[in-house]
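1. Below is the structure, and that's it, no one-letter string:
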């Protein structure tokens, strides 16, 4: 029996952490849909055509260690506005969402475009400043030399691209539950989400 949880939100809001924790709690499969676009972005950086890369994407491509770099993140955001790239990845995501045993997907348009009939829709957000702080701390912990002001500029620029693109812009689904993690710990966000999902499954 399938049960789909759709989690959307801007970069560094905590949606990935929440999605993984929810999938572990309920024993559902998890798909970081952003990795699909990152994998296409990485392919483009390597010289590939974005549409061809998207059409040939294999699940094993999502395991590459190189997908978490800032350069790949920027490339992913750029290829995500290409309609033919998005079309090539939609079927992959929808098939995953319908799998038996439950699925959790996080991204930018899961509740609005990919899984509009999802059993639970969450929109996870936080202030741009808090999200920049989190990304800065994450990169610094990995030994990456970076600048907080530059990261804040990148966060705002990416928000603008994601929210104003013509194809599947980043917006909360009308029936999504908002979780603002600006002043929340990961544990608090998870507890709130578990309560929402449990009520829907009752």
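-> Happy to help now that I have it. Keep in mind the model is a prediction, meaning the values are calculated, not measured. Residues are numbered from 1 along each chain as shown.
2. Could you use CA atoms for every contact and neighbour count after this?
-> Noted.
3. Which residue is the nearest non-sequential neighbour of the residue nearest in space to the middle of the chain?
-> Closest residue to the average C-alpha location of the chain: residue 107 at 2.7 Å, with CA atoms, centre = their mean. Excluding its sequence neighbours, the residue lying closest to residue 107 (CA to CA, 6 or more residues apart in numbering) is residue 8, at 5.0 Å.
4. same check, this time on residue 3
-> That would be residue 102: by CA to CA, 6+ apart, it lies 4.4 Å from residue 3.
5. What of residue 34?
-> Of all residues not flanking residue 34 in the chain, residue 107 sits nearest, at 5.6 Å (CA to CA, 6+ apart).
6. And for residue 99?
-> residue 2 (5.8 Å).
7. Same question for stretch 154-172: list its buried residues.
-> Buried residues in stretch 154-172, counted by 16 or more other CA atoms under 10 Å: 154-156, 158-159, 161-163, 168-172.
8. residues making contact with it?
-> If you take CA atoms under 8 Å, 6 or more residues apart in numbering as the criterion, stretch 154-172 is touched by 8-11, 77, 81-83, 108-109, 111-113, 123, 128, 131-132.
9. Could you rerun that using 6 Å?
-> By CA atoms under 6 Å, 6 or more residues apart in numbering, the surrounding residues in contact with stretch 154-172 are 108, 123.
10. again, but for stretch 70-85
-> In this structure, residues lying in contact with stretch 70-85 by CA under 6 Å, 6+ apart are 37-38, 41-42, 51, 54.
11. Looking at those, which are in strands?
-> The strands in this structure, assigned by DSSP state E, contain none of those.
12. Mind giving me the ChimeraX select for those, buried ones only?
-> Buried members of these, defined by 16+ other CA under 10 Å, are picked up in ChimeraX with:
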select :37,38,41,42,51,54
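13. Against that first model, consider the following:
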């Protein structure tokens, strides 16, 4: 029987981390955890409570109310992956909005939020056999992960993918807004004091600017097979 490993996928926003993570989890029969969804859910909570909008952020109020945030993933057999639930309510669609995207990096800067979510993520990976994607999985959450990937692509390519995704979903968005959001999230994620987005020393960089999904999957699967059989 093949050994189970932890696969940590980090990288910039809209580089397809979730897509490849879901593919790998399905192929390997591993648990998939979208940590970005967890930060998005906390962002949605803060928005619902009027702790944050595009003009202000009452950080202390959010910190004091974090005990009211209950996050869980529930597997949807029809979709083939687990969806995000906030306090018992499915928020998968709401957390993917541009409104949440514009504020999530600010929420992710809060050390108390990161501490709460990292502890939860580490518990999820205790028995291995997990694929987790985010910004600090290979550096903070699972520095001992057997396979670490760092996903990157040009800002323009990422914005184009995100734009198409939101249009296909029926959202009314502009490409320039999406591009600005991608660039701004890169800046905030890479410069925050607590767990900034950096490539782990032992991570393998995957630039998928000009790579098709099948080519990417096959390349990464070969890396996984190599690690599992070491």
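-> It's in. Keep in mind that what you see is a predicted model, and the values were worked out from it rather than measured.
14. about what we covered before: could you double-check that the residue nearest to residue 99 of structure 1 lies in contact with residue 103?
-> No: judged on CA atoms under 6 Å, residue 2 of structure 1 makes no contact with residue 103 at a distance of 7.4 Å.
15. So the two - more neighbours on which side?
-> residue 103 (24 against 13; other CA atoms under 10 Å).
16. Same question for stretch 146-163 of structure 2: list its buried residues.
-> 146-153, 155-159, 161-163.
17. Aligned against structure 2, show me the partner of residue 126 of structure 1.
-> Correspondence of residue 126 of structure 1 to structure 2, assessed by TM-score structural alignment: residue 153.
18. Show me what residue 27 of structure 1 lines up with in structure 2.
-> When structure 2 is aligned by TM-score structural alignment, residue 27 of structure 1 is paired with residue 29.
19. Of the buried residues of stretch 154-172 of structure 1, which belong to helices?
-> Of the positions in the buried residues of stretch 154-172 of structure 1, 154-156, 158-159, 161-163 sit in helices, assigned by DSSP state H.
20. Do me a favour and get the end-to-end distance for stretch 133-150 of structure 1?
-> Criterion CA to CA, to the nearest Å; first-to-last residue distance in stretch 133-150 of structure 1 is 11 Å.
21. Buried ones in it, by neighbour count?
-> For stretch 133-150 of structure 1, the neighbour count (16+ other CA under 10 Å) marks 133-136, 139 as buried.
22. could those residues go into a markdown table alongside distance to residue 89 of structure 1 and secondary structure?
-> Putting these into a markdown table (distance: CA to CA, whole Å; DSSP: H, G, I helix; E, B strand; the rest coil) gives the following:
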| residue | distance to residue 89 of structure 1 | secondary structure |
| --- | --- | --- |
| 133 | 31 | helix |
| 134 | 28 | helix |
| 135 | 26 | helix |
| 136 | 30 | helix |
| 139 | 28 | helix |
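23. just curious, which of those residues is nearest to residue 67 of structure 1?
-> Nearest to residue 67 of structure 1 among the buried residues of stretch 133-150 of structure 1, counting by CA to CA, is residue 139 at 13.8 Å.
24. what's the distance between the closest one and residue 68 of structure 1?
-> Taking CA to CA, one finds residue 139 of structure 1 at 10 Å from residue 68 of structure 1.
25. Do you have the strands of structure 1 handy? List them.
-> With DSSP E as the criterion, structure 1 has strands at 4-8, 29-32, 103-107, 120-125, 177-180.
26. quick one: the longest one to structure 2 mean distance?
-> Superposed on structure 2, strand 120-125 of structure 1 shows a mean distance to its aligned partners of 0.6 Å (mean CA distance after the TM-score superposition for structure 1).
27. Which strands or helices does that strand pack on?
-> The elements that strand 120-125 of structure 1 packs onto, with contact taken as 3 or more CA pairs under 6 Å, 6 or more residues apart in numbering; DSSP states H and E, are strand 4-8, strand 177-180.
28. what does the last one give?
-> Helices and strands touching strand 177-180 of structure 1, as assessed by 3+ CA pairs under 6 Å, 6+ apart, comprise strand 120-125.
29. The strand it packs on to strand 4-8, inter-axis angle?
-> Angular relation of strand 120-125 of structure 1 and strand 4-8 on a 0 to 180 degree scale: 20 degrees, by axes from the mean of the first three to the mean of the last three CA atoms, to 10 degrees.
30. contact partners of strand 120-125 of structure 1?
-> Taking contacts as CA under 6 Å, 6+ apart, the residues outside strand 120-125 of structure 1 that touch it are 5-9, 13, 15, 111, 172, 176-180.
31. now it and strand 103-107, what's the angle there?
-> Put simply, strand 120-125 of structure 1 runs at 30 degrees to strand 103-107, going by the same axes, to 10 degrees.
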